[in-house]
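In: pasted the sequence and its predicted model underneath.
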Amino acid sequence: MEVRQLRAVVAVADTGSVTRAAVLLHLVQPAVTRQVHALEEELGVELFVRSRTGMRPTEAGLAFVERARRALTELDRARAEVQPSVEVGGSVAVGLLDSLTEAVAVGLVARVRQDYPGIRLRLMTGYSGHLQEWLESGTVEIALLYDVTTSASVAVRPLFEESLWAVAPPGDWPGGPVALTDLAAHPVVMPAPPHGLRTLLDGACARAGVELDGIVEVNTMITQKRLAASGVGWTVLPAVAVEADVAAGVFSGGPLPVTRSVVLARSAGRRPSPAMEVVSRELERGVSHAAFSSPPPRYKD
């Protein structure tokens, strides 16, 4: 099993075809085909389903690609750490919260590309619980999480406390704080479990003795926004995701008496590479800007 074979398999899985993988790897197509076939023969299983429209991983292929990607990431990190160079390089996998992705991703990529062109970023978006699992398994190396404290497996750096907001259709709320009883007086588009926001909201309502009229559960922020804007019902989202939209009149609403802590986390058992340190610093900078400035409205229906 060779590194070039691992890179070929991962590239084919990412692009969906040998032709596109060959372009990505700066190889001729037959070379990529040979590397994939050689690895399949060594493993004794087919890693891809071939069709006229391209190649997609089999169940065995999905499992192997995940492990191969981690192995290549570790090799890239090791190379960057031991090779003498004035330029910071290597790959860094970053886990981003859905509510913060739009606010920080573009700036993060732009700053890293400009100042550290040797760093390759891989951005993955998910719920806080999923991101923590990916962090502990090595799928991502640093991640933004909610309400997590330092433990034997995860080292965290608190970034800021954020309010949850009740988000209403335009004109439904005059502005200012929203009590949980005010929220309960309206149908609510609920974030679906296992979203950390749902867990936090359920806990706050239970302590206050309030029961929400959840009319539908959804698992993406953009769907919550669209349903609220269309008048289907109210919803609950982090302040950073909706303050500018409320100010622009896309929604009405205001802060609930519920807060949560945003932290920057990494594996406690892994020494951060120079590239990870750089990306962590730039990510923290981007989050601070998103949390403490007033960005223009970001939502478009």
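Out: In hand now; what should we look at? Numbering: from 1, shown residues only.
In: rest of the way, CA atoms for contacts and neighbours
Out: OK.
In: which elements pack onto the longest helix seen in the chain?
Out: Taking DSSP state H as the criterion, the chain has its longest helix at helix 59-82. Judged by 3 or more CA pairs under 8 Å, 6 or more residues apart in numbering; DSSP states H and E, helix 59-82 is in contact with helix 3-15, strand 90-97.
In: included below, for side-by-side comparison, is a second structure:
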Amino acid sequence: MQPDQLRTLLAIRDTGSLSAAADAVHLSHSAVSLQMKRFEEALGRNLLIKGKRPARLTPFGLALAERAAPILAQLQDLATLATPDSTSGEISIGFVPTTLQTLLPVVLTQMQSRFPDLSIRISSGLSGDLAARVAAGHLTYAFLTAPEADQPDLSLTEIAREPLCVIAPPGTALPSDPLKTLTNQPFIGFSRATWLGTQIAALLRAHAITPSIELDSIDAVENLVALGFGASIVPQRLYATPLDQTMACAPLPRAARHLALAAHKNDDRTTVLNALSNYAKDH
């Protein structure tokens, strides 16, 4: 039982005729007929209903084709994996939740347009989890908050420096030192279980500011601030609506979230990686 025989069997099932199947697998009609005859002799079973025109598979032939399809797809994936700098097959990309409504649509639109033969799986998670999954080979790439500690198995490309801003309800007069706003209103914090939340907590430690409410969604934090529930610190996210259009906002000097694209150091899809980086930066 050879992969070429199974591919022809699938082509007959999908096209409904020997002639169309021959075109699909780039063989002559006579070559396909001979191939199927030898396949039937090797199996000792009929694959085609004799005397039927156009060709129809027997129940056994249909069952064999059904089971062969995923195996052939896996063989194709293995062949793609072995091809340096491949732009087909499948990749998986992780996005931190703060980029799902902003960066994800931009990147996905551009990638699907340029690489139609590339299948892309999307997943979401916190930066630490995404970094670990890329390092372990469970994700191909990930857009995440750049880690402060060295990640020996990862290659990191900076995508953007998103300024960290103090935000307060609309109409709030922010002082020259925006951090004072956080001592005058309830502080709505971003989860310290995230790398971004850890960065913000370290920034505020010297000011003894702790959150009254802590959330793991930047969108939820911004919504609560816009509704007047308190103040917070969030990044001006790449591709997002400017914060000052919906609430009071003041950037903090020299404070930013570094958004990065992570890949394994042994990744060899240079064309795909460069395209991802360029599309993300093209703003």
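Out: Looks like it came in fine. Note that the structure is predicted; figures quoted are calculated from it, not measured.
In: which residues are contacting the longest helix of the first structure?
Out: Residues outside helix 59-82 of the first structure that contact it (CA atoms under 8 Å, 6 or more residues apart in numbering): 3, 6-7, 9-10, 13, 45-48, 88-92, 138-139, 273-274.
In: give me that answer again for 10 Å
Out: Residues from elsewhere that reach helix 59-82 of the first structure (CA atoms under 10 Å, 6 or more residues apart in numbering): 3-7, 9-14, 40, 45-49, 56-58, 87-93, 118-120, 137-141, 272-276.
In: likewise for stretch 101-111 of the first structure?
Out: Stretch 101-111 of the first structure is touched from outside by 95-97, 113, 116-117, 119-126, 144, 240-241, 279-291, 295, 298-299, with contacts defined as CA under 10 Å, 6+ apart.
In: please apply the same query to stretch 113-120 of the first structure.
Out: Stretch 113-120 of the first structure is contacted from outside by 76, 80, 87-93, 107, 109-112, 121, 274-276, 278-279, using CA under 10 Å, 6+ apart.
In: which strands or helices does the helix or strand harbouring Ala132 of the second structure pack on?
Out: Secondary structure from DSSP states H and E places Ala132 of the second structure in helix 127-135. Applying 3 or more CA pairs under 10 Å, 6 or more residues apart in numbering; DSSP states H and E, one finds that helix 127-135 of the second structure contacts strand 89-95, strand 141-145, strand 154-168, helix 195-205, strand 248-264.
In: at 6 Å what do you get?
Out: Here helix 127-135 of the second structure touches no other helix or strand, going by 3 or more CA pairs under 6 Å, 6 or more residues apart in numbering; DSSP states H and E.
In: now do it and strand 154-168, the angle between them.
Out: 160 degrees (axes from the mean of the first three to the mean of the last three CA atoms, to 10 degrees).
In: and helix 127-135 of the second structure, how far from the first structure on average?
Out: Helix 127-135 of the second structure, aligned to the first structure and superposed, deviates on average by 1.5 Å (mean CA distance after the TM-score superposition for the first structure).
In: buried stuff in that helix?
Out: Of the residues in helix 127-135 of the second structure, 127-128, 130-131, 133-135 count as buried by neighbour count, 16 or more other CA atoms under 10 Å.
In: what does stretch 37-45 of the second structure give?
Out: So, applying 16+ other CA under 10 Å, buried residues of stretch 37-45 of the second structure: 39-40.
In: what stretch of the first structure does that stretch fall on?
Out: For stretch 37-45 of the second structure, there is no aligned range in the first structure, judged by TM-score structural alignment.
In: gap between that stretch and the chain center?
Out: Centroid separation for stretch 37-45 of the second structure versus its chain: 44 Å, with CA atoms, centre = their mean, to the nearest Å.
In: for stretch 72-90 of the second structure, same thing?
Out: 18 Å.
In: and Thr181 of the second structure, how far from Phe187 of the second structure?
Out: The gap separating Thr181 of the second structure from Phe187 of the second structure is 9 Å, by CA to CA, to the nearest Å.
In: please apply the same query to Gln76 of the second structure.
Out: In terms of CA to CA, Gln76 of the second structure sits 53 Å off from Phe187 of the second structure.
In: just want to know which of these two has more residues nearby.
Out: Between Gln76 of the second structure and Phe187, Phe187 has the larger neighbour count (other CA atoms under 10 Å), namely 22 against 13.
In: tell me which residue lies nearest the centroid of the first structure.
Out: Central residue of the first structure (CA atoms, centre = their mean): Thr125, 1.8 Å from the mean position.
In: hang on, the earlier thing: nearest to Lys225 of the first structure, out of the helices and strands packed on helix 59-82 of the first structure?
Out: Across these, Lys225 of the first structure has its closest neighbour in strand 90-97 (16.1 Å, CA to CA).
In: what span of the second structure is the closest one aligned with?
Out: Alignment of strand 90-97 of the first structure against the second structure: residues 89-96, by TM-score structural alignment.
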